[in-house]
Structure formats: structure tokens, C-alpha cells
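>>> When you get a sec, could you give me coordinates for this:
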Amino acid sequence: MTILVIAEHDNLTLKPATLHAVTAAVEIGGDIHVLVVGFGAQGAADAAASVIGVSKVLRAESDGYAHLLAEQLAPVIVGLAPGYSHIVATATCAAKNTLPRVAAMLDVAQISDISAIVSVDTFVRPIYAGNALATVASSDFIKVITVRGASFALAAASGGGAVIETVSAGPTPHSSRFVGQEVSPRTRPELTTAKIVVSGGRGMQSGENFHLLDAIADKLGAAVGASRAAVDAGFAPNDYQVGQTGKIIAPELYIAVGISGAIQHLAGMKDSKVIVAINKDEAAPIFQVADYGLIGDLFNVLPELLSELDN
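Model (predicted):
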């Protein structure tokens, strides 16, 4: 049994999402190969070869993959698929765009966002915004799987010695093309990998007030997140959103400020190790999942908290 893990990378380095997928693949069992598709991606391939648990890295290079699109990546995966029992990736935006195409081209059912592995063909995944868990068994000849990163630890990124093999990139489809991208400058940790996250909700009342969280986050070395209500109101950008329709995270410390605790938000952060809630409504649902709760006006609490962090 051999498992193919789809690498996420920037051609130079491997993204942490890949390490979550490797851990899941190790739990399934068997040889683990990592596919690196890109242009000038030797650095990413070398990083993948160093991951503990990986036995082989497949590198597909083409100048057409300089800005890799799902329409380009899916055919490469499908071409390699007959040699594998499982195709695995972490449930990021990129994988959610690519793997359904792979599953459709292979005529198999995708098993999405799994949080636990029962056996080689049976998996657990959350449903109803995480309020129930479904155990799913697949009889497909190839299992196409996305894993919930928050449910699987990062594989060790160094110490491995996998071989790197070059594979044919194949023709580049022209059904879509890369036009451009706008990347937001980032001075704080990535939301999905941060150990501490400070999130704001509708209770922040405005985008200007939302920046009150920045000083707290900077003192703690934390990432800043937001509820869907805050994003929809324009208080924070879309890439800050935590929840069922945003990012699923599980930091060591999650501080929820002015967040009521809607079910779709809880689905994205309730696996956090420690949850602290600050809200003036003592009946807010967020307190039901919080390890520590502070009932009070956030506009009084935040300056006091910042003052304590300064001392």
C-alpha cells in the first residue's frame, strides 16, 4: 500500500499544511510519497525529502507550473494515481480546489476534512458544523482524502532521507491561466499555524476598534482572527475569518473578544487547547466552550489587558 501526499509549497519551501497531511498518511500506514509540482521547486523537493516518514519525493517541473493552478495540478495527480491506494492533502483552499477535480476525474468519492483514521478504508469526519461525527467507509479503489490540519500534528520536518525522483509533468492544460495576485503584507504569524490567536467579533463595533486587537496580538506574538460577522461587517479582511466557512484552527491559546459564539465560528476554533472569552453578555454561547471567561466591556478590558502585558 502506497500513499501519495500532495505538497503545498512556494517552490522554495514546504508549507506546514504538508506536514499535517504526512502525519495522517503515517497513521493510515504504508509507504509515503510526496508530490511536488512547480517550477524551480528543488528547494521544496529537498524539504519534502527531509520530512520523517516520507520514503520518496516525486518532482514534476515545468515553466507552466510557475503559478500552479488546480486545473494544471489535477491531471498530474490523476496520471500518477494508478500506483497509489490513497491520495492525501490537508483541507486548505488549494486542496479544496484541486482534489474534487481529481476525485471526479478518477470517478471516486472524495472523503473530505477527516479528523481521525479508523482503518485504511474507514475515517471520521465532522458534520453539522462539528456538532456530530460521521464514520465513513470507502470501497473505492483509490481513496481521495483531505484532512483537517488541526486534528493531526505536524510531522518532523528534518531527519528524513527520502529519494527524489523526477516525473513527467505532461502537457499543461489551457482551460485557465494565471493573471495576477495580490498578497497582503504579513508581519504576524500565519493564522493556521500560530500558537496564539486573538480574534474579534461583531462586538468590536467598527474596523477602527478592531485594530485594538493588534497591540494585544503584537505583545503576545499572536495572529489576529475574526468571526464571520466581523468580516461581513467589513471590520476585518476575509483571510482573517475563523469558522466553518473560514479557517479551521487549533492554537494553544485562543482569545475571543466580542464574539458571541455562533455555531459556524465554534466549528473553526473549538479544538483550541485553551479558550479565553471576553464578552459583556454572560449568556453568550462562547462561554460554553471557554476554559476562562471574562464578563465585561471589551473597551475597558482590552486597555487593562494591554497595560498588564506592558508590565
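>>> C-alpha from now on. contacts and neighbour counts both.
Will do.
>>> pretty sure Tyr254 belongs to a helix, no?
No: counting by DSSP: H, G, I helix; E, B strand; the rest coil, Tyr254 is not part of a helix but strand.
>>> Quick check, Thr90 in contact with Ala21.
Yes: Thr90 is within contact range of Ala21, at 5.2 Å (criterion: Cα atoms under 8 Å).
>>> between those two, what contacts are shared?
147, 149 (Cα atoms under 8 Å, 6 or more residues apart in numbering).
>>> burial measure for Lys96, as a count.
Lys96 is flanked by 16 other residues according to other Cα atoms under 10 Å.
>>> name the element it belongs to?
helix 93-106 (DSSP states H and E).
>>> I'd like to know which elements that helix is packed against.
In terms of contacts (3 or more Cα pairs under 8 Å, 6 or more residues apart in numbering; DSSP states H and E), helix 93-106 is packed against helix 70-80, strand 110-114, strand 143-147.
>>> Could you save these as TSV and add columns showing distance to Glu61?
Formatted as TSV, the helices and strands packed on helix 93-106 follow (distance: least, Cα to Cα, whole Å):
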stretch	distance to Glu61
helix 70-80	11
strand 110-114	27
strand 143-147	23
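>>> Can you say which of those is packed in most?
strand 143-147 (a mean of 25; mean count of other Cα atoms under 10 Å).
>>> That one vs helix 93-106, what angle?
170 degrees (axes from the mean of the first three to the mean of the last three Cα atoms, to 10 degrees).
>>> Confirm Ile164 sits in a strand?
Yes: per three-state DSSP, Ile164 lies within a strand segment.
>>> Would you do the same for the sequence below? I want to compare the two.
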Amino acid sequence: MSFETCKDVWVFIECFNGQPKSVGLELLGQGRKLALGLKQKLCAVVIGKETEEAVKAAGEYGADKIYVVQGDEYEHYSADAYGHVFLELCKKYDPNTILVGATANGRDLGSKIAVSLRTGLTADCTALSVDEATGNVVWERPAFGGNLYAQILCSETRPQMGTCRPGAFKKPEKTPDNRPVVIEEEIKTPEHEIRTKVIDFLNACEDTDLRLDEAEIIVSGGRGMKSGENFAILKELADVLCGTVGCSRAAVDAGWMPQSRQVGQTGSTVAPKIYFACGISGAVQHVAGMSESGTIIAINKDETAPIFEVADYCIVGDVFEIIPALVKELKAKKQG
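Here you go, the predicted model:
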């Protein structure tokens, strides 16, 4: 793609059953920041069989333009179909920068686009900015187990591309009065070119709790919980608060909790309104996954635990005494 003609910041709005996933809407906020730095437009890309809800949401969260491709062949994600659409759009409109959510599908799509366009792709970004002197996006991501942060530039090719984990950024404020330009493109993908087909969806595990990246309140436990059975008291607190339970890597490694509940660099990145860290020491890789939470409440016996350095409220004490007392008080207030 050409440096002279490329323009605009694109955000892929991933959908499931016609509904936009949160990560695309979160990235519209970061996309706006980059668009202002580059003095360009913020554009959303929506692909699917039913696109109305996603188009509406993209407009409400600030997109200036929305490119829409609709068709039966796009009901479910496939690298062949979605990749074909995205590449055709890129050839026609020549974007400067592309943001994609680091979901299973997003990682797949991002790498396919980058390879096809012979450009770079920075994965799992946690901060984005613009070097105004060069027009390069500065992609920041954890490196060496979260002990360092790398800043990566794509200075020789366009478009610049990066993926960001769900929950790494907060959604921007809604702008209900926004009136984006909606551009509908007719791009068909022949059935014989789509080499995979979705037969059915199965739950990965018997996990009926609220998804970590969708929860406004998360109650997480670590090595200090001592056993998997003790996570029951965290579940009780989460239920009272209409939240969900998370955990540190230590709890997963010990076999106490499933990996789907892990918060951290090797688990989920979350940014709930309230995050409880119970019996969690505060390893760098865990903090990298929850430091953007609105309010962080840490409970730990060790007053020197690193988790207290990022917490808004620090409680030094026994989690097995504090959590039941907190649950009792919250239930009394609800009943009263």
C-alpha cells in the first residue's frame, strides 16, 4: 500500500449472531485517539449476515465512516471469506492503520491481512499513540513476561496493524447524535473459495458464569486461597455483587480454577468497574491484565505484597475472615 495515498484509521467490529463484540467498540476509543493524532477519519468495518446492530453501535461509539459488507456467506467467521472482503476493501480504500481485537477470530484475520498486504502486525498491544514527527503509530506491548514494555513502529510499510486484547481498553462515551457515513459494498465470496464451514458451537467447559471481559465486577483469587474449594467464598461475594469470579495463574497451575477464569498476560485482560484481588501477590503478569480496572481492592496478609502498589483500597488481613464478613454486610444491606 502507498504512503502517499493511504488514509484513515480502521477498526474491525467483530460480531457474533449479529451482535457486535465489546472489543471492537473498545477499540473505537483508541482509534479516535490515533485518528486525531494522524489528522484522519475513524472508520469501522462491519462484515456479517445481519449487520444492523453492529452498524448502529459503531455509529454510537464515534465512527466517522462505516464500511459494511453483508451476505449469507458471512454469517459465521471464516478466514477465507472475511479475509477476502477485508483485502478488497483495503485495495479500494487504502487505509493507513488497522486495529483488530485479539480474539481467536481477530488474531486469525489480522495475521492473514498482514501477510497478504506484506505489512507488519503488532500483537496484544496495551497502549497506542502517534509519533507526530513521522506519522508512525507507536504500538506498545508487554515483553519478557511483562517485565518490560516494547514500543514497536511500522515505519516502512502501510497499513500499520495491531491487535489488542478484549478488556485492555475502556469503551468510549456514546455519542448518540453522531451521524456516520455508511458505505455499503457488494463483495461476494464464492462458496468454493471458503474452505472451512461452521457446523456447530460447543461450550469449551461447563462454565456458565459471566464472561470475564463482560463483567463489571470481578472477584479474583490467587495462591492465598489455599484450595479450589475455598473459591466458594469468592463466588458468594461475586453473586451478591452480580459479578463473576476470576483467578491468578497460580490458581490455574494448582488446578483450582479453569484457564478460562485466568486474569493476566497469559489469560484475559480485563477492565471492570471493580476488581477484587484476594490472596493475590501481584505478579507483573497478573497486574498487566487488570491494572486498567476502575477501582482495585486488594486483600492480603502480607502488607508488602506488590498488589498493594496498584490497588486503590488495601486491606491487610485474612481473606477467610474479611470476605465472609463483607458478604454478610452486603446481604444485610440488600435485605434492609
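>>> Mind checking the helices and strands packed on helix 93-106 of structure 1 for the one nearest to Ala229 of structure 1?
Across those, Ala229 of structure 1 has its closest neighbour in strand 110-114 (23.6 Å, Cα to Cα).
>>> If you compare the directions of the closest one and strand 143-147, what angle comes out?
Using the same axes, to 10 degrees: strand 110-114 of structure 1 against strand 143-147 is 20 degrees.
>>> and Asp297 of structure 1, what pairs with it in structure 2?
Aligned counterpart of Asp297 of structure 1 in structure 2: Asp318 (TM-score structural alignment).
>>> tell me which strands and helices the helix or strand Pro303 of structure 1 falls within is in contact with?
In this assignment (DSSP H and E), Pro303 of structure 1 forms part of helix 298-310. Packing contacts for helix 298-310 of structure 1, counted by 3+ Cα pairs under 8 Å, 6+ apart, involve helix 212-220.
>>> Could you list the buried residues of the helix it packs on?
Using 16 or more other Cα atoms under 10 Å as the test for burial, helix 212-220 of structure 1 gives 212-214, 216-217.
>>> swap in stretch 239-248 of structure 2?
239, 241, 243-248.
>>> Among the residues you listed, which ones are in helices?
Counting by DSSP state H, the buried residues of stretch 239-248 of structure 2 place Asp239 in helices.
>>> nearest to Thr208 of structure 2, of the buried residues of stretch 239-248 of structure 2?
So of the buried residues of stretch 239-248 of structure 2, ranked by how close each gets to Thr208 of structure 2 (Cα to Cα), first place is Thr244, at 10.1 Å.
>>> Give the aligned equivalent of the closest one in structure 1.
For Thr244 of structure 2, the residue aligned by TM-score structural alignment is Ala223.
>>> What is the distance between the helix holding Lys96 of structure 1 and the centre of its chain?
16 Å (Cα atoms, centre = their mean, to the nearest Å).
>>> what do you get for stretch 206-225 of structure 1?
Worked out by Cα atoms, centre = their mean, stretch 206-225 of structure 1 lies 21 Å from the chain centre.
>>> what ranges do the helices span in structure 1?
16-28, 42-49, 70-80, 93-106, 207-210, 212-220, 228-232, 263-269, 286-289, 298-310.
>>> and Thr98 of structure 1, what pairs with it in structure 2?
Aligned partner of Thr98 of structure 1 by TM-score structural alignment: Leu109.
>>> quick one, what contacts that match?
Counted by Cα under 8 Å, 6+ apart, Leu109 of structure 2 has contacts 79, 82-83.
>>> closest to Asp177 of structure 2 among the residues you listed?
Tyr82 (30.1 Å).
>>> which one in structure 2 is aligned with Val37 of structure 1?
By TM-score structural alignment, Val37 of structure 1 lines up with Ile47.
>>> Thought Val69 was touching that match, still the case?
Yes: counting by Cα under 8 Å, Ile47 of structure 2 does reach Val69; the two are 4.9 Å apart.
>>> Compare neighbour counts for those two and give me the winner.
Neighbours per residue, other Cα under 10 Å: of Ile47 of structure 2 and Val69, the larger number sits with Ile47, 26 against 23.
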